[in-house]
Each structure stands twice: as C-alpha cells, then as structure tokens.
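> Test case, fold it:
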Amino acid sequence: MLKSKLVPGHPRPPQYPQPTRIPGPCDDCKFLNGIGYNPHESVCSYYYQCFDNNGVLVPVQRRCPFGLFWDQGDLTCKNAAAVDCATDPCKRSPRSYGAPENCRAYWQCRWGRTVRAQCCAYSHRFDRTRGCIYDNSCTVPCPPNQPPRPDVCNKRPYPQDQTQYYEDIGQGRTILRRCAPGTIFVPAPTCRCDRGTVVPPMPWECKPDLYFPFDNDLLDKADDKTPAFADRVTIDRSPRNGAVGGGAARFNGNAKLLIWKYANMEFGSKFVIRLRYRALPSSNASLEEGIITNSDCRLPCSVAISYDRQDNTTTAKIRTEGTGVVRSLLAHSPGWNAVEYRYDGNRLTFSLNGNSQSLAATGNIVKVPAALQIGTGCMGFSPFTGLIDELYVYKCIP
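A predicted model of the protein is given here:
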C-alpha cells in the first residue's frame, strides 16, 4: 500500500464507493467482459448473469444446455462429471434425480456426484423412487430442443478465434464471449455455439482492448465497445485545453470512470497502457492521486499509475505472481504528460514524456476483483484532479 502523506490543514480526502452490489444472486459475482457471473443457489445447471444498470448489478437467470453444469471457475457450462457443484443432489443421496424442466430427463449419480443426463423412453416419466415409469402424458422431446433461432441473430463471429463471438447485449453494447469447450460459433443457420471443425485463425494483429479518445463522449471506440460507468466525469472542449482532437475527460477530485470488464480478468504477462494527462490546481495533496488503478477497498491494486503533487512525480506500479510489487517513479512535467506503461512478462517499462525506466518483473499480473478505475482509486489513492486524454489499454504488446 502507498503511504498516506497528510498535510497540516488538509483533511484526508473522502473515499468514494464502488457501484452498488445488491445482496442476492449478484453478490460477489465474478466478472468477465463487463458481465458478472454467479452459480445458482440450488440448481447446478443454472447460473446468473449480472448486468450493470446505472451502477446497480441486475441478475438474469440462465440455464446450461442439456447435460451440462455451470462451472464458476471457468465461467462456462461443462459436462456435469467435470464440475464439482456444491449443491449437487448426488452428494446427499446416491439415487438418480429428475430434471425439473423435463418430465423424461434425469441425472445419474455415481461416486457421490452427478455424472450424466439421461432420458426415459417416450411416454415415460422419471420418478426418483421407481425410475422410468409409464405416463402417456409425458411426450416432451428429450434431450430438450434447443431454443428456436431468433429471426435476427444478435451475435457475430470473432475473426481471430472461432471459439469466441461478439454478442449484442442492448443499448449499443457488444461483449466478447467464449463458447463451451469443444464447440465453435456458427452464425448461420443456428446463431449459436455448436460442434464443428476449427479452421486456422486469421492473421493476428495486436489491437487496443480499450480506447477512449474523450473527444466528444465517454464511449469506448475499440472493437469490443466496452461499457463504462461514469460518475461526475465531463468532457472538456475548451479551446486552450491542449487535448488531441479537442476534447479530454475532466476529473474534478470526486469523479470516476469504472470499467467493470477488467474485474477478475486475467491480464496475463502482456499489458500496456497509453494515455496523456494534465494535472489541474487542487488543494488536496494528502495522498497520491489515482490516474488509473485496479484497487478496491479490500485488496491492493496490481496495476496503477498515480500522480504525487507533493513530490511532483508520477509512479507506475505492478504486482506480479513472480516478483511481487515493483514501482517505477519519474518526474512530472507541467502541462500535458505522455505516459506509456508496458509489461512484457520480463520487465515493467515506464515512460513519461520520452524519459523511461525499465525494472525486472516476472510472472502473470495478479488478478484483482475490482474494476479498472480511471481518475480515482480506493486503497492508498485519492481521486485525480485534472484532464485525461487518448487512453489505450492493450492485452498484447503493440
């Protein structure tokens, strides 16, 4: 944790809360591509997706395809035998048990866990005591039919990998999702993930995972169009602000821009941040100001760029599984400062206005269950007062 620097006459700045997590299905959910996930509280084949609605996480219940359980570790549906589900009925009784959504379907138990889904014969239903019994009213398809294909497919292929696809989640937002193991995305005629043959991927190119030019709005212009939660952030288009493109994001000491996509994300060993920032006058000098961090109020960050008004320095920090915490510190300049934060798995290279420092660091970046926070921080940081422009984030080395 960075040490607080208290100045006589200046109280400690307030710490601003994270977006609300209502107790319930979305509590402590795990994020991937801006959507939270949690297992169902009682049914192993169900799970919850949690969507950000103006800072509040709203749950939507989903069901895995027939024969699959939800795996919270990998955030995907897998064969039931490969998932250790805490509420597996086979842990309490060795008897096979029925599937509530289909009278012919049932789950088979072996060695105290569910191993596979089965179907009774046509016109037979499953009874946990007697097994498959005759019932001429039980004529539903089993395995259950897949949901009908929508008239308009809300998904499109991801060019670099057939096992992933883009999905439109409404309000102009698109997320990158991954198919279940052993399947690929088939846009027509099914508009879903099915078994198929993977073809060689297209030539790979390192593209921004996130790009905010801040010219006219607070929208991500990279391919994924990642949603962001903005609180009191404005666009400054004053003629003398010196921003590229004429606009910059203004942070007034109590503003923040949160990117939930990066909560619990595996950054791996390749990570780059590029941005320009300009500090504006402020009476707050008690803590380093967070320009971009991924700290929350429970755990320290693993990625941070911060500005210290007292020492007139800018610091880059990384926390990796191999080396631990590494910090690089360079002198801040008046006016605009151009920053590059580059980690390649062997070294953290921090550049500020053409001056750079390279320090040894190894291993993957430590995963943190917090959003990427722009213009603020929580543990050890105070909110930033100034302008931020041309923000890029890469999960590769451009």
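> contacts, neighbours, all on C-alpha from now
Fine.
> isn't residue 119 right up against residue 105?
Yes - here residue 119 reaches residue 105: they are 4.5 Å apart, a contact under Cα atoms under 8 Å.
> neighbour count winner among these two?
Between residue 119 and residue 105, residue 105 has the larger neighbour count (other Cα atoms under 10 Å), namely 26 against 21.
> how close does that one get to residue 126?
7 Å (Cα to Cα, to the nearest Å).
> for residue 392, same thing?
56 Å.
> Which one's more surrounded, the two?
Using other Cα under 10 Å, the more surrounded residue of residue 392 and residue 126 is residue 126, with 26 against 21.
> Please list all residues in contact with the more buried one.
By Cα atoms under 8 Å, 6 or more residues apart in numbering, residue 126 lies in contact with 98, 103, 104, 105, 106, 120, 132, 133.
> do residue 305 as well
Counting by Cα under 8 Å, 6+ apart, residue 305 has contacts 290, 291, 292, 293, 314, 315, 316, 317.
> Show only the entries of these found in strands.
Among these, the ones falling in strands (DSSP state E) are 290, 291, 292, 293, 314, 315, 316, 317.
> what about stretch 289-306, how long is it end to end?
5 Å.
> Check stretch 31-48 too.
Distance between the two ends of stretch 31-48: 12 Å, counting by Cα to Cα.
> Following up with a second sequence; could you model it the same way so I can compare the two?
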Amino acid sequence: MRTRLEVNPELVAVAARRVMQRCEELARVTATPGHIERVYLSPEHARVNRLAAEWMREIGMSTRQDAAGNQIGRLDPGSGTAPALMIGSHLDTVPDAGRFDGIVGVLMGLEVARLLRSIHPDEGAQSPFAFALEVVAFSDEEGTRFGKALLGSSAVAGTWNDEWWALTDADGVTLRQAFLEFGLDPARIGEAARRPDELVGYLEAHIEQGPELDRRDEALAVVSSIASARRFQLVVEGEARHAGGTPYDMRHDALLGASEAALAVERICRGEHHIIGTVGQLEAFPGAVNIVPGEARFSLDLRGEFDGERDRVWDAIALELDGIMGRRGLRWQSREVHDAAAVFCAPLLQDVIRAGIGSGSEPPPTIFSRAGHDAMALGAITDVGMLFLRNPDGISHHPDEAVSTADVAAGIRALAESILHLAAEPG
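Prediction:
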C-alpha cells in the first residue's frame, strides 16, 4: 500500500479553503432569508445543482442530473462502461440549518477528485484508476419537504416505492406534481437506479452529528455502522372536561399521560448502551386553556446500534406505557411510520479509511453513527464506507453547526489516501 499522498500539502490547504468558501456560497442559496433552507424539488434545489455541475465541469468531469434530481459528476478511466467508486453526500437541508451537514461531504468529494487528478497529470480529464470516480450530490437526504428521508439515494439504490408519489408537502403539493414542476418525469424514475455491478463502492465524508470526536480531541474517525431507527406516532386518549370543575380524582388527562410517557422514554433509554429515544413532537387537544386535555399526540424517534437491541427497548417502552396509561385511566395506540435497519460499513472500506487517516501511533477512533445518511440507502446495492469529521460541541441541524478548515484539510487528505489504498488492493 502507498504511504502518503504524493501532492503538495499547500494544494490540500487550498482545497480545504475552497470547500469552506463554497459552503458559504451555498448557504446563500436559501428559501428563507437570514436562515438556511433548501428542500427537494425547489428553485433552491435547482440552483445548487447548477452550481455543483459548474464545479464538476471545472475539474473535467462529465455531468448529469439523474431522473430523481441528483447531480452527478464522473471521471472515466477511458471508457464509459467502467464501474464507479461513488463519493458524495447531500445538498438539501433541514429548516434553519447549518452550513456543513451533507454539503461538506459533496465539496470534499470534488476536491478529492481534483487532487487525485493532480498526481496523475498524464490522465488528463480521465480517472487515474481502473474504476471511474463519481461525485454525487444527493437531492433529498433530510426529508424536510415530503416527510420521507433518503428519496434521492433510494432512487439510485433502486428502492423507490411508488406509494411515495402520493406524499404531500405543507402546501398540499404531491411529490408527483413537484417532480413535474421541477422538470422531471415520474415515469422515468427507474432510470436513476444503479446496478451493483456498476459500482465499486460508496464513500461518504460527513461531520459527526454528535460530540464524541470533540470530546476525544480527534479530528477524524472511521464509521463502523449507521444506526437502526424506528419512528412512531402515538396517540393517548383520555377525557376532555372542564378545568375548574373536574377534581383530580375524576381526571383522565391525556397530556399528563403523554408527558409521563416522554419521561419514561428518557429513563429507559438512558439505562441502555447506544440506544437513543427522542420525543420531538407533543400536541394536546382540544388545546384550550380551560379544558383538561382529552387527547395527546406525540412522536418517538428510537435509534440503536443494533436492530435487536432497538426492538427490545421498544418492547420495554410499550410495556411501560401500558402501565402509565392503565394507572391514569387512559388508552394509547401507536403507528410506526419509519423502520430502517442498521447498515454496517464494509470491512475493506473501513480498513482503507483507517489507513487513509494513518500516521498516528494509535489507530484512529472507530465509532458508529447515531444519525442517518445516504450511505444507508446505497448499502442496498454496494459496499459503503464513511469518514467522520470533528464537529465542535457536536451541534448539528442548527446554525451553530461547525467544522474547522484544518479538519476539512485532514479529511480531504484522508479520503484521497483511502481511494489510493483501495486502488492498490488486489482484484
């Protein structure tokens, strides 16, 4: 295997500064002035795709927007039929987002392609390897507009579900209608799908959306797996009665039952290893100041490193809810709205990323991702690997989200080294 990337360190530093500058440029493409918000199939989506395509062509890539609205750049090794190593992440955001979640991974992929070409100048605008290099900017990782995450990468993985066409946004626009308004043809969605034999693998660089690297004072980590997740919408049914006239021994307060359930989720999950439960939404009905709530609705997001442990904890939560609601004279029901199995990064890709980080006397950290990523969808058709970058204080999905230029430079070098190691592997 190669030892270190044969390129001037100043080129890496310049690449990192360019990534940070372009993160700022993309942050100005937003639907809400003063905040960052770019959702699927919006004018902002079209604008960032055009920018990404321009930057891809700048380094000699052929470009295309696929049938799902993903923007893809490609360097071929001489023929257009070689399998591709795909590098990327996403350019869409949550409301009031930070500048780096997803975006830094796309821009790092472009800079890695540029650097790898620079150490093989005789290749011209071609890939310097036996495989093609593709950089992909996925279009809808977050699911902000239609409530379904990973739409862009699911299309590439060939796992598109036709039931999704009926999804609607807050304005009642269906996904099918939004496709047409964006200039895409719903009937051609299958053309976005890639076959396993078309891909060598998928690598994704991403800020860690938590504090582990920051607490360890480490810049980079190898990702071992992406958390399994289940999401539920729960309803608690009680009795709405007059707030002043109903004594406590006659109350069936649905909001208090839901509130106790939320505390139970925290208590149960805090007692587990690598299980995170979050109640992110809670509503009371009829919602008047002088009425005991007769109904409460809340969400539950449950994540874990392993599917079996996650499911065991859900069973424990359900049993606890039976007890809470029984004591309070309430009824409850749940509807599962999302179920994603854990995705494990390929051992070979973990190894090449570990070698790419390299150089220290101790091996780099290996951690699992509690957040979901496009790699989860790509794992259905190819091997996936992920590189995490330190995120100060671990804050994400928030304007204070951050990453340093120095860590981006380290990540660019590590990702480029990883690809060199992968290219040197026999077979």
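> Got a TM-score for the two of them?
TM-score of the superposed chains, computed with TM-score structural alignment, normalised by the length of the first structure, equals 0.25; 176 aligned residues with a Cα RMSD of 7.3 Å.
> coming back round to it: which one of the contacts of residue 126 of the first structure is nearest residue 194 of the first structure?
residue 105 (21.4 Å; Cα to Cα).
> what's the distance between the closest one and residue 39 of the first structure?
21 Å.
> Check residue 327 of the first structure too.
37 Å.
> So the two - more neighbours on which side?
residue 39 (26 against 15).
> For the nearest residue in space to residue 342 of the first structure that is not next to it in sequence, give its distance to residue 211 of the first structure.
Spatial nearest neighbour of residue 342 of the first structure, chain neighbours left out: residue 272 (4.5 Å); criterion: Cα to Cα, 6 or more residues apart in numbering. As for residue 272 of the first structure, its distance to residue 211 of the first structure is 12 Å (criterion: Cα to Cα).
> ok, now residue 329 of the first structure?
Applying Cα to Cα, the value for residue 329 of the first structure to residue 211 of the first structure is 25 Å.
> Looking at those two, which one has more neighbours?
For residue 329 of the first structure and residue 211, the more surrounded residue by other Cα under 10 Å is residue 211, and the numbers stand at 23 against 18.
> was I right about the more buried one contacting residue 389?
No - using Cα under 8 Å, residue 211 of the first structure makes no contact with residue 389, being 10.1 Å away.
> how close does the residue nearest to residue 342 of the first structure sit to residue 318 of the first structure?
Separation of residue 272 of the first structure from residue 318 of the first structure (Cα to Cα): 12 Å.
> ok, back up a step: derive a ChimeraX selection command for the buried subset of the contacts of residue 126 of the first structure.
In ChimeraX, a selection of the buried entries from these looks like this (16 or more other Cα atoms under 10 Å):
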select :98,103,104,105,106,120,132
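> now, which of the contacts of residue 126 of the first structure sits nearest residue 157 of the first structure?
Using Cα to Cα, these come closest to residue 157 of the first structure at residue 105, 32.7 Å.
> Is that closest one in contact with residue 116, as I believe?
No - Residue 105 of the first structure is beyond contact range of residue 116, at 10.7 Å (criterion: Cα under 8 Å).
> for the helix or strand encompassing residue 72 of the second structure, packing partners?
Element membership for residue 72 of the second structure, per DSSP states H and E: strand 71-75. If you count contacts as 3 or more Cα pairs under 8 Å, 6 or more residues apart in numbering; DSSP states H and E, strand 71-75 of the second structure packs onto helix 43-58, strand 62-65, strand 132-138.
> so of the ones you listed, which one's packed in deepest?
Sort those by mean neighbour count, taking mean count of other Cα atoms under 10 Å, and strand 132-138 sits at the top with a mean of 29.
> Let me know the angle separating that strand from strand 71-75.
170 degrees (axes from the mean of the first three to the mean of the last three Cα atoms, to 10 degrees).
> Give the next helix or strand downstream of strand 132-138 of the second structure.
Trace forward from strand 132-138 of the second structure with DSSP H and E and the next one is helix 151-157.
> Could you list the buried residues of whichever helix or strand comes after that following helix?
Sequence-wise, the next helix or strand downstream of helix 151-157 of the second structure (DSSP H and E) is helix 175-182. Residues of helix 175-182 of the second structure classed as buried by neighbour count (16+ other Cα under 10 Å): 175, 176, 177, 178, 179.
> and the next helix or strand after helix 175-182 of the second structure, what other elements does it pack with?
Per DSSP H and E, the first helix or strand lying C-terminal to helix 175-182 of the second structure is strand 199-207. If contacts are counted by 3+ Cα pairs under 8 Å, 6+ apart, strand 199-207 of the second structure sits against strand 84-90, helix 103-118, helix 374-378, strand 384-389.
> between those, which one is nearest to residue 235 of the second structure?
Checking those against residue 235 of the second structure by Cα to Cα gives helix 374-378 as the closest, at 29.4 Å.
> Residues contacting that closest one, please?
Helix 374-378 of the second structure is contacted from outside by 89-90, 138, 141, 150, 153-154, 156-157, 202-204, 226, 342-343, 384-386, using Cα under 8 Å, 6+ apart.
> now residue 324 of the second structure, what's its secondary structure?
With DSSP: H, G, I helix; E, B strand; the rest coil as the basis, residue 324 of the second structure sits in helix.
> Next up, the contacts around it.
Contacts of residue 324 of the second structure by Cα under 8 Å, 6+ apart are 257, 260, 261.
> Can you lay out those residues as a markdown table showing secondary structure and neighbour count?
Shown next, in a markdown table, are the contacts of residue 324 of the second structure (DSSP: H, G, I helix; E, B strand; the rest coil; neighbours: other Cα atoms under 10 Å):
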| residue | secondary structure | neighbour count |
| --- | --- | --- |
| 257 | helix | 25 |
| 260 | helix | 14 |
| 261 | helix | 23 |
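> how close does residue 291 of the first structure sit to residue 313 of the first structure?
Counting by Cα to Cα, the gap from residue 291 of the first structure to residue 313 of the first structure is 12 Å.
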